[in-house]
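Participant: Take a look and give me a structure for this.
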Amino acid sequence: MKYIKTYKFASLLVLLVSITSCNEDFLNVDDLDDLDLSTVYQSEEDLTLALNNLYFSLPNLDIEDPLFSIDANQAYIVPYFWTDDAIHRNIANTADNQGSDFNWSDSRRSLRTFYRYQDIANINFFLESLPGATFETESNRERYAAEARFFRAWIYETMVLAYGDVPLVTTTLTPSDNPSRTPRQEVFDFVISELDEITNQLPETYSGDDIGRITKGAVLALKSRAYLNALGWHSDPDALYAGAEAACSEIISSGVYALVDGIDGFKEQFTPDSDLTSPETILATIYVTGINVSRYALQVSPRDLYKGINGSGNNQRRPGFTSDFIEEVQTINGLFPKDDPTYDPANPWVNRDPRLEATVRLPLDEYLGTDGVNNDIFLPHPSYGDTRDRVQGSNNNPTGYGFKKYTDYTMLNNIEGDADLKIIRYSEVLLMYAEALAGQGRDGEALPYLDQVRERVGMPKYADIGLPTVTRGTTGNTMIDAILLERRYEFAGEGPQRWFDIWRYKLGNQVIGTVYGIPDDVNLPGDLTGPKYDSSDLEIYQRVWDDNYYLLPIFVSFLDDNVNLTQNPGY
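Facilitator: Got it, this is the predicted structure:
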């Protein structure tokens, strides 16, 4: 939010936000005897600064959550490693690996990333302070409350998906409070009721320095996500599809949002060129210099990629796409490579869905080198000798297929990339709307919205070529399978959407297994039938699914600190 950029945060105010609220374990609360709270949270200016601070409860563009901190920022990319599309290579030898090895337990730090009661406490304290504050612009009071309630609904919506029953805390707690887990349905109902109540308390658009704040469209998009994410456990799927349909329909009919034309329009969404100006952006975490620092470019880039004018240090190449994903990205004819007679395994990157090249750093890709002038070539195959990109290197991309979104050549520093994280884009609303219609058996109505996303990047419409036959990870509904496939292409490497899809349609046992990378045959980089690099010497690549994973474990320290918390089954 550019609005936030205009303020220098008051350190004392931020400190008070944290220490007047219970921490994540509900027990360790600092002594407040020496603080005079009567002098803060009293004016509109106080509450404006405090509200701006709440925006940091939105996730960061990061593939790792630094969870050694009580109030660590949520890393938005982490759940993508809990899918069939990607894996994270553990470079720092932390024995954590962001959970991508599926060796899960209640001590895995990365699996606690959505359990965010420090943020909940800050929001509750803000909301309790709001009625007594003096406002010069009285209309701001209701809007400020609506924005804060959005953040609280955002956090609870994800916790409902990830953990099931969680304590529903809507007031500040005392050191002696040990809340029990609230039934999942009750928390879900709270989220929906909160979003219903604030929908019309927020504007559709903002102007000036307020651009980037929470809008009515963001509320409706989160509501649609909430309805669809509940499909995996809720007893009334018809009501969920209908609720998602209504929310998306209101966004679409508003005319506020649109797709940016062409594959260049797609690529632009992951650069600063789209920040606060793109008609696709519904919700974003706005980059703020020196505060929500993004290490993403450092984490994903080849060693010799351009680091920015002020960049330093070695790029780390931590994540990789799986061969399952690469081989299921369609050709330009709308066919899976295995089904397209024009597919050439010796030249596999031509005539593919253009989003493949925009999303994945592929073998033999050229990219701007560290000097900012000359190009280098991405050479991950072990046969390329001493290249520092090869998959068998100890610190390299584990599959030979790298991440590319949000890596651009305009950044000043590779450890502080300045592109905004696009959390919900308009293409997701179109696909959620199509899914909601398809879930109600209205395939004919759903198809144009699915095709709208495909047509934007130059892919043939399914209305012209027919729906694909998805055999790996099928829901049993052909139209929904096609929509989930499109979501894989559209949102690959940018967020948790594939995680949502696997969890809510219970696809884990169909899609999670051993991770493979590039083909062994260096002359056939698109070989579909021969052996592939599988890091068989590393157990983390031999992933095994367990249905317990549809709920994450409650982190062991939370259980230790709150006697009324109970663990999810299987951990």
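
Participant: use CA for all of it now, contacts and neighbours both
Facilitator: OK.

Participant: Using the three-state scheme, assign residue 446.
Facilitator: Per DSSP: H, G, I helix; E, B strand; the rest coil, the local secondary structure of residue 446 is helix.

Participant: can you pull the contacts of the residue nearest to residue 281 when sequence neighbours are not counted?
Facilitator: Leaving out its chain neighbours, the residue that sits closest to residue 281 by Cα to Cα, 6 or more residues apart in numbering is residue 425, at 4.9 Å. Residues in contact with residue 425, defined by Cα atoms under 8 Å, 6 or more residues apart in numbering, are 280-283.

Participant: where does the residue nearest the centre of the chain fall, helix, sheet strand or coil?
Facilitator: When the chain is reduced to its mean C-alpha position, the closest residue under Cα atoms, centre = their mean turns out to be residue 495, at 2.7 Å. Secondary structure of residue 495, reduced to three states by three-state DSSP: coil.

Participant: didn't it look like it was pressed against residue 80?
Facilitator: Yes. Taking contacts as Cα atoms under 8 Å, residue 495 lies within contact range of residue 80: 6.3 Å.

Participant: Now do the shared contacts for these two.
Facilitator: Overlap of the contact sets of residue 495 and residue 80 (by Cα under 8 Å, 6+ apart) is empty.

Participant: Now the second one, please; I'll put the structures next to each other:
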Amino acid sequence: MRKYENKQLFFTVGFIMVLLVSFACEGPLEMTPKSELAPANFLNTEKGINSVLFSAYSSIQFRNHHKINTAEWPSRHLLQRGGGQSRRATLYMNFTWDATENWWSNGFWDDCYEAIRDANIVLDNVENVETSESRKSLIAAEARFVRASAYFYLFDWFGPTPLVTSSNPETLEPSRSPEEEIKNFIESEYTAIADILPSERPDEEAGRGTKGAALGMLTKFYLNTKQWQKSAQTAKQIMDMGIYELHPDYFELFQEETTQNNNEFIFVHPTAKEAGLGTNVMASIFPPNYPTPGSHVNWAAHVKLADVFVNSFDPDDERLKLIVTEYEDLDGNHVQLLGNDESRPFKYWPNENSNGLHAGHYLPEVRFADILLSRAEALNEINGPSQESILLINRVRRRAGISDLELSDFSDKDQLNEHILQEREREFYYEAKRRQDEIRHGVFISDAQSRGKNAQPHHVLFPLPQSEMDANPNLEQNPGY
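Facilitator: Model (predicted):
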């Protein structure tokens, strides 16, 4: 099970549990503990409750390539060859995964339910903490943000799963909750905490809940569940906050230093240049014999972009600058990547200050460009092409340095929707958005079938992990698996 922890924010739950077990001993060794970490008072202190809260945050901080690859390998544009990832990548690219051969998404299940467990511990104990009522309210809101986000991810990957809202559940073998119950829970949690969470946080608290993060996740939840009016309205709330804006330079936006401090990233997965804390995304991006800067590592596994995707860009599109289509290798040879399905997504541009595998790029979960395009899509679904939708899309296109669209370019809703899907692919490649987008637009299965893949309707959800099915007889597997 993977734990990636921000050194400034996160303690492992294992440390907490060891302390609790150690101080809970009875019998000949029983003694009255003097430490503030004693079970009787550990969760009564702000330090103690924050330790559990930060552990919850840690479980939903996806800092590596796993989440990106599982969302984009099934699409047309991301390919992978070679190295230890090859077999796993083939399952995702060919739609041949199953409940036992689904390692990364199985790990997501574990991560999310660890976050839910820790958030429930916080919520069940926060009223006992010796601090102000305002602090208690904020701690509880953050725990609810983490828990809602965990259920957001679970619903996206697996559909409705067991809804557990207490650290002392009535059963340890819960059934899957009804879909509407899960959807209502996610909506009500984000809505309730949005005005409790701070509008802004200092840089050292990146990755923690804010009003924008809650509303941003809610915007995307509404969009993916086709609640168009609510998605459009929530996106407008974020725009009206006056905090977020498009960073003027797309290439600069994904440089390490800029990812750590800009007004476009609304909710991020923070990293640090230390073992277990950094992101190793670039290790599987570099092509063979590439002159990697600094101490960057180049794995045998190679993630690539298909020519059909790279060639879909306008030649003047600034977003192409983060795609490497050719290079001079360490031996001085010119290597052509475009034309051979070998181009590379250098989205998180490497620099000389990495620590081997451990780079410090913050990975965006929600950014302002997504909010603009989400509102444009939702408005189009409600009323068809409108001048406002076109203007929202053009804001993103202008930053990319390409020409404006005109309302007259689109005769109906379907035509504009098709363009929005293409625009999102070019804007958000290698940001773990493509699977959601294709499912929402109804082309996830048909597009894969047109490429000769084994895609079937049930593949819009991943299977529940077989280990969970074996441990809990009350779980029902997703149809088709």
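
Participant: TM-score of the superposed pair?
Facilitator: Both chains were compared after superposition, and using TM-score structural alignment, normalised by the length of the second structure their TM-score is 0.87; 460 aligned residues with a Cα RMSD of 3.0 Å.

Participant: Compare the contacts of residue 425 of the first structure with the second structure and list the overlap.
Facilitator: For those, the aligned pairs still in contact in the second structure (both residues aligned by TM-score structural alignment, their matches' Cα atoms under 8 Å) are 280-283.

Participant: circling back: please report how far the equivalent of the residue nearest to residue 281 of the first structure over in the second structure lies from residue 283 of the second structure.
Facilitator: Under the alignment (TM-score structural alignment), residue 425 of the first structure maps onto residue 367 of the second structure. Remark: distance between residue 367 of the second structure and residue 283 of the second structure (Cα to Cα, to the nearest Å) = 24 Å.

Participant: ok, back up a step: please indicate which of the contacts of residue 425 of the first structure has the highest neighbour count?
Facilitator: If you count neighbours using other Cα atoms under 10 Å, the busiest of the contacts of residue 425 of the first structure is residue 282, which has 29 neighbours.

Participant: does it belong to a helix or a strand, and which?
Facilitator: Assigned by DSSP states H and E, residue 282 of the first structure belongs to strand 281-285.

Participant: Which strands or helices does the helix or strand following that strand pack on?
Facilitator: Note on strand 281-285 of the first structure: by DSSP H and E, the next helix or strand toward the C-terminus is helix 296-300. For helix 296-300 of the first structure, the contact count by 3 or more Cα pairs under 8 Å, 6 or more residues apart in numbering; DSSP states H and E identifies no helix or strand as a packing neighbour.

Participant: Output the contacting helices and strands for the following helix or strand past helix 296-300 of the first structure.
Facilitator: Under the assignment DSSP H and E, the closest C-terminal helix or strand after helix 296-300 of the first structure is strand 319-321. Using 3+ Cα pairs under 8 Å, 6+ apart as the contact definition, the elements that strand 319-321 of the first structure packs against are strand 86-88, strand 402-403.

Participant: where's the alignment partner in the second structure of residue 278 of the first structure relative to residue 13 of the second structure, distance?
Facilitator: Residue pairing (TM-score structural alignment): residue 278 of the first structure is matched to residue 262 of the second structure. Distance from residue 262 of the second structure to residue 13 of the second structure, counting by Cα to Cα: 31 Å.

Participant: between those two, which one's more packed in?
Facilitator: Per other Cα under 10 Å, whichever of residue 262 of the second structure and residue 13 has more neighbours is residue 13, with 21 against 15.

Participant: Which residues are in contact with residue 546 of the first structure?
Facilitator: Residue 546 of the first structure sits next to 508-509 when contact means Cα under 8 Å, 6+ apart.

Participant: From the chain's centroid, how far away is the strand holding residue 282 of the first structure?
Facilitator: On the basis of Cα atoms, centre = their mean, to the nearest Å, strand 281-285 of the first structure is displaced by 12 Å from the centre of the chain it belongs to.
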